[in-house]
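Visitor: Would you be able to build a 3D model of this:
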Amino acid sequence: MATRMTAGRLAAARFSPTIRRPFTSQPPPPKEGSNILLFVGLTAFGGAAHYYYRHSPYFNGANKSTEVDYVQVYKDVADLLEDNDYDDGSYGPVLVRLAWHASGTYDVDTKTGGSNSASMRFEPEALHGANNGLKVARDLLEPIKAKHPNISYGDLWTLAGVAAIQELGGPTIPWRPGRTDGTSAESCTPDGRLPDATKKQDHIRNIFYRMGFNDQEIVALTGAHALGRCHPDRSGFEGPWSEQPTLFSNEYFKVISEREWIKKELKNGGWQWVDKNNTDVMMLPAEISMFNDKEFRKYFELYAKDQDQFFKDFTNAFAKLTELGVPFKGDEKVYKFETLPVVVTNNPT
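Guide: Down below sits the predicted model:
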């Protein structure tokens, strides 16, 4: 018998405390370019000329369509999220991180940075320490960019972040196109515009205030750490923020609010907080500093108790984040994408 459920509900079932996959201290490497190799193989066998004629961004013939099917882009992203050979079984968390890091470089005073130019494609920004590991996400989306050549990278990366959040159980986030990619390293932003997890709450405020966010929005955005894990070869930290790293919920706020945190020394000379009763679960130094801040803490406690309020506030803050610095014309269509249904086969026992 087959039943249908949304991808978010499937994630909730798959990673429930009773049947979740065990964690490993070191994540496995991503599958060796399977999607990219598949795409290259298909285009190599007879369809390359037709594909180029129909889809190349350099072709200006009469049959060339400049329209982008953003609903199909969403579906294409959703289709590639699940992969049992990557981290905890999903590329979703790293795509959310790509959208966030591409957008979080915005400076409200100088009006520079943000997702509009997709400047992480160029060095030196691609090599900034905060962007370690994001080549995985950028490369993952290349076949979709090839399939939809007229979508800008800025639009693709932010739309992918929205798709990942929604498909892993999160709220519906309004999204609109309109980003225009930069063409050279001149669009790169200086290093240091993204948060340093080793620092305290005042540093976090300075980073987010520079973008134009307030305390409530900062804490709401921090809730994205419901997804994913840290990697020693990327951030220097290690482990997930909860036992359900592929389910978007308010679990992050429950975990940080309800558990006892102890310091753990790391092999690289740094340290992080870990749950005393489950040392696989960690928190960053900056996060515990935020939680202990009186003004920040009231939002942590609110979201731990009220997931609906968290989803509402996160939706507004994340939509704002992805639009920072984008020169919208005002006539762009606002999309609210539907999550994909997933067929689940119940095998008889």
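
Visitor: Please make it C-alpha for all contacts and neighbour counts, starting now.
Guide: Fine.

Visitor: which stretches of the stretch 151-300 of the chain form strands?
Guide: Per DSSP state E, counting those that start in this stretch, the stretch 151-300 of the chain has strands spanning 229-230, 239-240, 261-265, 271-275, 278-283. These are given in chain order.

Visitor: The second one - contacts with which helices or strands?
Guide: In this case it means strand 239-240. strand 229-230, strand 278-283 (3 or more CA pairs under 8 Å, 6 or more residues apart in numbering; DSSP states H and E).

Visitor: can you put those strands in JSON lines and add distance to residue 166 and mean neighbour count?
Guide: Shown next, in JSON lines, are those (distance: least, CA to CA, whole Å; neighbours: other CA atoms under 10 Å):
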{"stretch": "strand 229-230", "distance to residue 166": "18", "mean neighbour count": "20"}
{"stretch": "strand 278-283", "distance to residue 166": "24", "mean neighbour count": "19"}
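
Visitor: next up, for comparison:
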Amino acid sequence: MSFTAFRASLRRQALSASFKRAELRTSSFRKYSTEAPPAAKSNTGLYVGLGAVVLGGGVAYYLYDSSSDTAKATSTALKSAAQSAKVATNFVPTKADYQKVYNRIAEVIDDAGDYDNGSFGPVVLRLAWHASGTYDKATGTGGSNYATMRFQPESLHGANAGLHVAREVMEKIKQEFSWISYGDLWTLAGVAAVQEMAGPKVPWRPGRIDGFESHSPPDGRLPDASQGAPHIRDIFYRMGFDDQEIVALCGAHALGRCHTDRSGYDGPWTFSPTMFTNDYYKLLFDEKWVWRKWNGPKQLEDKKTKSLMMLPTDYVLTQDKSFKKYAKAYADDVDLFFKDFSAAFAKLLELGVPTQQFVASEAWIMQTVDEQKS
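Guide: From the prediction side, this is the model:
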């Protein structure tokens, strides 16, 4: 039986109270996710930065030295040209158009072969996170609006090592749907990754535009896994998150694994790295963690199986009083975790995007592939 054929039934099992943690350790399949609320009533208005023939097609982002007046003028002209092109072709993407992109992303995520437990989902989620997590509320710079990880040196920042895999996967979809901006594509991919790997529904709105190299944020805005609580707060407070949101966002470590040829760290956080659960928090409290003896950077491993890892920034959640309170709550209540993660992740994906750019007056809830088939 194919992976897709019985994915829906496994999801439903996963939502039941009888779905045991032991089952997660032996299965990388995904559970059923929550029902979608009604779609937004309004999606009218011209999408300023969908990318049309000019921006979204990627023609503009490499043309000019961004520090010059010419670049600024060109940027404005290109955005206007994109808008004019939309009017001329009478093409205003609807939720249905974005749902098609979502569906294609879901297909590609599953088509990973032997890569990382057979799914591109975790690395695609990381792309969306890192493309958004550079936001600085004090200066209004960074964030997902300009998709600047397409450029060097941001693409070469140490925290982004290995994300060329996700960008290359997304590039195939960009060629198929040239009208969508990279920022919208990457963030929508993050939403698809969470939902298709049994996570919560994440509201999402289109409206990001593709910028220039000059819009790239400086290095050092993403978390350093070797640091402690003060560093974590510096990074997340800069974006506008509080302690509860910090801990909720850390729950994305339920997915994926570290690679020695990228971050230097090694191993998965959970026994089911392609299923979005609250096991990340459960394991933090239920397992005994010891420092791993090896030639790599300082990390922890579970004493029992020595097959799992935790970063110093993960372990902080069990040591800092405020962080621990939320981490323990999420370990005890998966529904609470899903609710808080959804809200924090949706907020993260919109950082740096001017409100007037968003197309929908309300965020859309995209349907999973299984929901569409049921």
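
Visitor: So after superposing, what's the score?
Guide: Comparing the two superposed chains by TM-score structural alignment, normalised by the length of structure 1, the resulting TM-score equals 0.82, with 309 aligned residues with a CA RMSD of 2.8 Å.

Visitor: got the strands of the stretch 151-300 of structure 1 as TSV, with distance to residue 342 of structure 1 columns?
Guide: Shown next, in TSV, are the strands of the stretch 151-300 of structure 1 (distance: least, CA to CA, whole Å):
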stretch	distance to residue 342 of structure 1
strand 229-230	25
strand 239-240	26
strand 261-265	38
strand 271-275	34
strand 278-283	29
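
Visitor: among those strands, which is nearest residue 17 of structure 1?
Guide: Distances from residue 17 of structure 1 to each of these were compared using CA to CA; the minimum, 13.2 Å, belongs to strand 278-283.

Visitor: what range in structure 2 does the closest one sit on?
Guide: Here strand 278-283 of structure 1 aligns to structure 2 at residues 305-310, judged by TM-score structural alignment.

Visitor: Give me the contacts around that stretch.
Guide: Around stretch 305-310 of structure 2, the neighbours that count as contacts under CA atoms under 8 Å, 6 or more residues apart in numbering are 266, 267, 268, 269, 270, 271, 299, 300, 301, 302.

Visitor: ok, 10 Å please
Guide: Outside of stretch 305-310 of structure 2, the residues that reach it under the criterion CA atoms under 10 Å, 6 or more residues apart in numbering are 225, 253, 257-258, 265-271, 280, 283-284, 287, 289-292, 298-302, 316.

Visitor: same check, this time on stretch 263-270 of structure 1
Guide: 198, 232-233, 236-238, 271-276, 279, 282-283, 285.

Visitor: Could you do stretch 71-79 of structure 1 as well?
Guide: Residues contacting stretch 71-79 of structure 1 (CA under 10 Å, 6+ apart): 7, 70, 91-92, 95, 140-141, 143-145, 147-148, 151, 156, 159-164, 166-168, 335-340.

Visitor: what about the longest helix belonging to structure 1, how far off from structure 2?
Guide: For structure 1, the helix with the greatest residue count under DSSP state H is helix 307-323. For helix 307-323 of structure 1, the mean distance from the matching residues in structure 2 following superposition reads 0.4 Å, by mean CA distance after the TM-score superposition for structure 1.

Visitor: how close does whatever residue of structure 1 lines up with residue 146 of structure 2 get to residue 285 of structure 1?
Guide: Taking TM-score structural alignment as the criterion, the aligned counterpart of residue 146 of structure 2 in structure 1 is residue 117. Here residue 117 of structure 1 is placed at a distance of 31 Å from residue 285 of structure 1 (CA to CA, to the nearest Å).

Visitor: swap in residue 292 of structure 1?
Guide: Counting by CA to CA, the gap between residue 292 of structure 1 and residue 285 of structure 1 amounts to 11 Å.

Visitor: can you list residues touching both of those two?
Guide: residue 201.

Visitor: higher neighbour count, the two?
Guide: In this view residue 292 of structure 1 and residue 285 are compared by other CA atoms under 10 Å, and residue 285 has more residues nearby, 18 against 14.

Visitor: Assign the match of residue 146 of structure 2 to one of the three secondary structure states.
Guide: coil (DSSP: H, G, I helix; E, B strand; the rest coil).
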